[in-house]
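Asker: No letters, just coordinates:
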């Protein structure tokens, strides 16, 4: 039975996000069930859609929570570190993906309908992670090419992501690559060297 009077709307939103993210991290996007989330918190599925508006909005909110956790994880890994910060960021990328495998892959498995854009707040969360990498790349580039940092960050994120994804799905093992983190670091170092960075 529902407990419609137990929580304010904001409390209910947080309750849904906590249980939803727990489930997403446990079972992954393909097996995620909003109905199961509702059951676990003692509310109806209609309550979830009343709070979030739609299944897509719920998934965006859950993925947004993953992005918040990821950003905090990344910044914590970099805090107080003075040397080889990009290497630390690459390691953090792999470690977060491995440690939060289902939640991390849900960021890429979930798709909005064609023509529908994510909210501004969601795009800001994505941008916040990218901005950390832009900051770290700019710090190792010579001053006269620092304006290249945003474009370089996008390309290098794509490269590191590909290495990470191949490591997680077993492709690198099949190809005989036994150090995907080291390979990702080498590709980043090669790209930075072309711009005089290091």
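Answerer: Everything's here; your move. These numbers come from a predicted model, not from an experiment.
Asker: From now on I want contacts and neighbour counts done on CA atoms only, so please keep to that.
Answerer: OK.
Asker: got the end-to-end distance for stretch 111-124?
Answerer: The distance separating the two terminal residues of stretch 111-124, taken as C-alpha to C-alpha, to the nearest Å, comes to 17 Å.
Asker: can you give me the helices in this protein?
Answerer: Per DSSP state H, the chain carries helices over the ranges 9-27, 34-41, 45-52, 55-78, 85-99, 101-109, 120-140, 149-169, 171-175, 180-194.
Asker: With mean neighbour count and distance to residue 2 as extra columns, can I get those in CSV?
Answerer: CSV is the format used below for the helices of the chain (neighbours: other C-alpha atoms under 10 Å; distance: least, C-alpha to C-alpha, whole Å):
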stretch, mean neighbour count, distance to residue 2
helix 9-27, 18, 12
helix 34-41, 17, 9
helix 45-52, 16, 9
helix 55-78, 18, 19
helix 85-99, 18, 34
helix 101-109, 18, 28
helix 120-140, 16, 30
helix 149-169, 17, 40
helix 171-175, 13, 46
helix 180-194, 16, 48
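Asker: take the one below as the second:
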């Protein structure tokens, strides 16, 4: 069993978040307890609450890691694309890939139970904004005269469809027996949206 003096507060926070993320990826957030996290880091459960307010607070910090990973994937996916529409489609595919490969983490990131968590890190909302800004930048290129309000609303409208497709695929509720149905749906969704957006 580790001693608290073995690590600084910042090191403990990082250790707890990394260990929780590993547990979430393996078991799903609903099956992760404070006792399991404490055991994984080699400290007592009480120590967790000297660093975080509660389990939801820990999960919110885990979500920061997930959003950062998702941002990097979406950002990288735009490289070598041919124009804004192609870039948005590439981001959509990256989003689907993240959801498929990190399903438990994806589920936690959008869990309704965490929506009103009392200890949401301030940088969490900033990361969400930055992720949307990737889409907004492409929409701005397609329609230079769009206002900031239009860009924000447009990005969220479009990404609601992408997110919904990812979520439905994970829950096996697309109701179509096609291996790449989610990718085909996102392709149609983006093309249709861009066509309307550019009018």
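Answerer: Looks like it came in fine. Keep in mind that this is a model prediction, so the values were computed, not measured.
Asker: quick one: TM-score?
Answerer: Once superposed, chain against chain, the TM-score is 0.89 (TM-score structural alignment, normalised by the length of the first structure); 195 aligned residues with a C-alpha RMSD of 2.1 Å.
Asker: right, and the helices of the first structure - which one's nearest residue 3 of the first structure?
Answerer: Closest approach to residue 3 of the first structure among the helices of the first structure (C-alpha to C-alpha): helix 34-41, 9.0 Å.
Asker: The closest one: average distance to aligned residues in the second structure?
Answerer: Compared with the second structure after fitting, helix 34-41 of the first structure deviates on average by 1.1 Å (mean C-alpha distance after the TM-score superposition for the first structure).
Asker: Now do that helix and helix 45-52, the angle between them.
Answerer: Interaxial angle of helix 34-41 of the first structure relative to helix 45-52 (axes from the mean of the first three to the mean of the last three C-alpha atoms, to 10 degrees): 100 degrees.
Asker: Check the offset of helix 34-41 of the first structure from the chain's centre.
Answerer: Here the centre of helix 34-41 of the first structure is set off from its chain's centre by 24 Å, with C-alpha atoms, centre = their mean, to the nearest Å.
Asker: that older thread, of the helices of the first structure, which is nearest residue 1 of the first structure?
Answerer: Of all these, helix 34-41 sits nearest to residue 1 of the first structure, with 9.1 Å by C-alpha to C-alpha.
Asker: who does the closest one touch, helix- and strand-wise?
Answerer: Secondary-structure packing of helix 34-41 of the first structure (3 or more C-alpha pairs under 8 Å, 6 or more residues apart in numbering; DSSP states H and E): helix 9-27, helix 45-52.
Asker: do you know which of these lies nearest residue 62 of the first structure?
Answerer: helix 9-27 (5.8 Å).
Asker: Map residue 32 of the second structure across to the first structure for me.
Answerer: Aligned by TM-score structural alignment, residue 32 of the second structure pairs with residue 32 of the first structure.
Asker: which residue sits closest to its match in space, ignoring its chain neighbours?
Answerer: residue 24 (5.8 Å; C-alpha to C-alpha, 6 or more residues apart in numbering).
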